[in-house]
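Give me a model of this one.
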Amino acid sequence: MQRLSPPTGILHGTEHLFALRVYYEDTDLSGIAYHANYLRWFERARSDLLRLLGVDQRAAAEDGTGTYAVSELSIRYLAPARLDDAVLVRTRTLQSGAASVRLIQQAWLQLDAGTGDADDRMLAEAQVRVGFVGPGGRPVRQPAGWRAAFQSFIAPEVSP
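Alright, predicted model coming up:
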């Protein structure tokens, strides 16, 4: 039997793209995605981004180097996702410091081209700060290679 790989996102320029589908378990009684699921979707996308950047979270946790932990999160909900919707999570790095990384994550409804509605719609947007913490839970410097990976992933600022 052929082995299937888990779904994974892609790096596209200075963005990470992670596609998912809204399942029954993601919804409330009205068929609308429950608000907390956006946090799960954003977490999955961040984990996949780290994997694609060459960050081995599991090894770092097991060898006592440390782990990333969300230290700040602000989310704005703009429109509901519904059962069976295709959602695209877009992640960009805003800033990478010695012990933390600031990201922006957006969930977009991917509309079916057959509907005549050509524009996707943003469902939610989150500003996230993740800090790198040592085994004792205190902030520590993230490994130099990891910081460099995030630095290379920051979109250049556009001048007006």
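
Could you use CA atoms for every contact and neighbour count after this?
Will do.

now for the longest strand along the chain, which elements pack on it?
Across the chain, the strand with the greatest residue count (assigned by DSSP state E) is strand 121-133. On a contact count with 3 or more Cα pairs under 8 Å, 6 or more residues apart in numbering; DSSP states H and E, strand 121-133 meets strand 67-77, strand 100-109.

swap the cut-off to 10 Å and go again
Judged by 3 or more Cα pairs under 10 Å, 6 or more residues apart in numbering; DSSP states H and E, strand 121-133 is in contact with helix 35-52, strand 67-77, strand 86-96, strand 100-109.

nearest to Ile10, of those?
The closest of those to Ile10 is helix 35-52. By Cα to Cα, the value is 7.7 Å.

Now do that closest one against strand 121-133, angle only.
60 degrees (axes from the mean of the first three to the mean of the last three Cα atoms, to 10 degrees).

Pull out the buried residues from helix 35-52.
Neighbour counts over helix 35-52 (16 or more other Cα atoms under 10 Å) mark 35, 38, 41-42, 44-50, 52 as buried.

To check against the first, give me the structure of this:
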Amino acid sequence: MAGKGHRFSYRIPLFEVDMGQAVYHGNYFHLFELAREQLLRDLGFGYPELVARQIHLAVVEAHCRYRQPVRYDDQIDIITVIPSLKSRGVQFQQQLFLTATRKLATEVRLTTISIDFSGKPVPLPPELRQKLVVFID
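Here you go, the predicted model:
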């Protein structure tokens, strides 16, 4: 992944793993969501600001590729970049690396759309767009 990315570090808790002792496949989306929330928070435009404006970033498309398992107590880094930024939507590309080995474990590409609380697509706040430009890949 080229370009400037946002880094989120995390240690895998026990509740994220399945009976096979690896992160359950659906739980990777929790981890990627934590990283996106932290990116917005670090930009000074977290979800509380979106909610105050009655806006939500709804995921409309997701593609995830699992390369190797992540296990309980693994330290991970998630790098997030933005391949595409439009007036009403943001595409996020995220890669999850095992910190100890720097190996790519999982990657996801998500397309989100800005919607109001009634479900109608609305433009992203201009202030948020300006801050997200930094992470365009």
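
In TSV: the helices and strands packed on strand 121-133 of the first structure, plus distance to Thr14 of the first structure.
TSV is the format used below for those (distance: least, Cα to Cα, whole Å):
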stretch	distance to Thr14 of the first structure
helix 35-52	11
strand 67-77	21
strand 86-96	6
strand 100-109	12
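
Geometrically speaking, which residue is the centre of the second structure?
Arg36 (3.5 Å; Cα atoms, centre = their mean).

Check whether that one really touches Phe45, as I assumed.
No. Arg36 of the second structure is beyond contact range of Phe45, at 11.3 Å (criterion: Cα atoms under 10 Å).

okay, the longest strand of the first structure sits on what stretch of the second structure?
Using TM-score structural alignment, strand 121-133 of the first structure corresponds to residues 103-115 of the second structure.

How about the secondary structure of the residue in the second structure sticking out farthest from the centre?
Distance from the C-alpha centroid of the second structure peaks at Met19, with 25.4 Å (Cα atoms, centre = their mean). Here Met19 of the second structure is recorded as coil under DSSP: H, G, I helix; E, B strand; the rest coil.

Which residue in the first structure aligns with it?
Under TM-score structural alignment, Met19 of the second structure pairs with Leu29 in the first structure.

Also Arg129 of the second structure?
By TM-score structural alignment, Arg129 of the second structure lines up with Arg147.

so what's the residue nearest to that match when sequence neighbours are not counted up against?
In space, and not counting its chain neighbours, Arg147 of the first structure is closest to Ser96: 6.5 Å by Cα to Cα, 6 or more residues apart in numbering. Neighbouring residues of Ser96 of the first structure by Cα atoms under 10 Å, 6 or more residues apart in numbering: 102-103, 129-130, 142, 146-154.

What lines up with Ser96 of the first structure in the second structure?
By TM-score structural alignment, Ser96 of the first structure lines up with Leu85.

thinking again about what came up before, ok, now how distant is the residue farthest from the centre of the second structure from Arg71 of the second structure?
11 Å (Cα to Cα, to the nearest Å).

ok, now Arg11 of the second structure?
Arg11 of the second structure is 10 Å from Arg71 of the second structure, by Cα to Cα.

what do these two both touch?
Joint contacts of Arg11 of the second structure and Arg71 (Cα under 10 Å, 6+ apart) are Leu98.

Comparing those two, which residue is more hemmed in?
Arg71 (21 against 14; other Cα atoms under 10 Å).

Now that one: closest residue in space, sequence neighbours ignored.
In space, Arg71 of the second structure is closest to Ala22, 4.4 Å off (Cα to Cα, 6+ apart).
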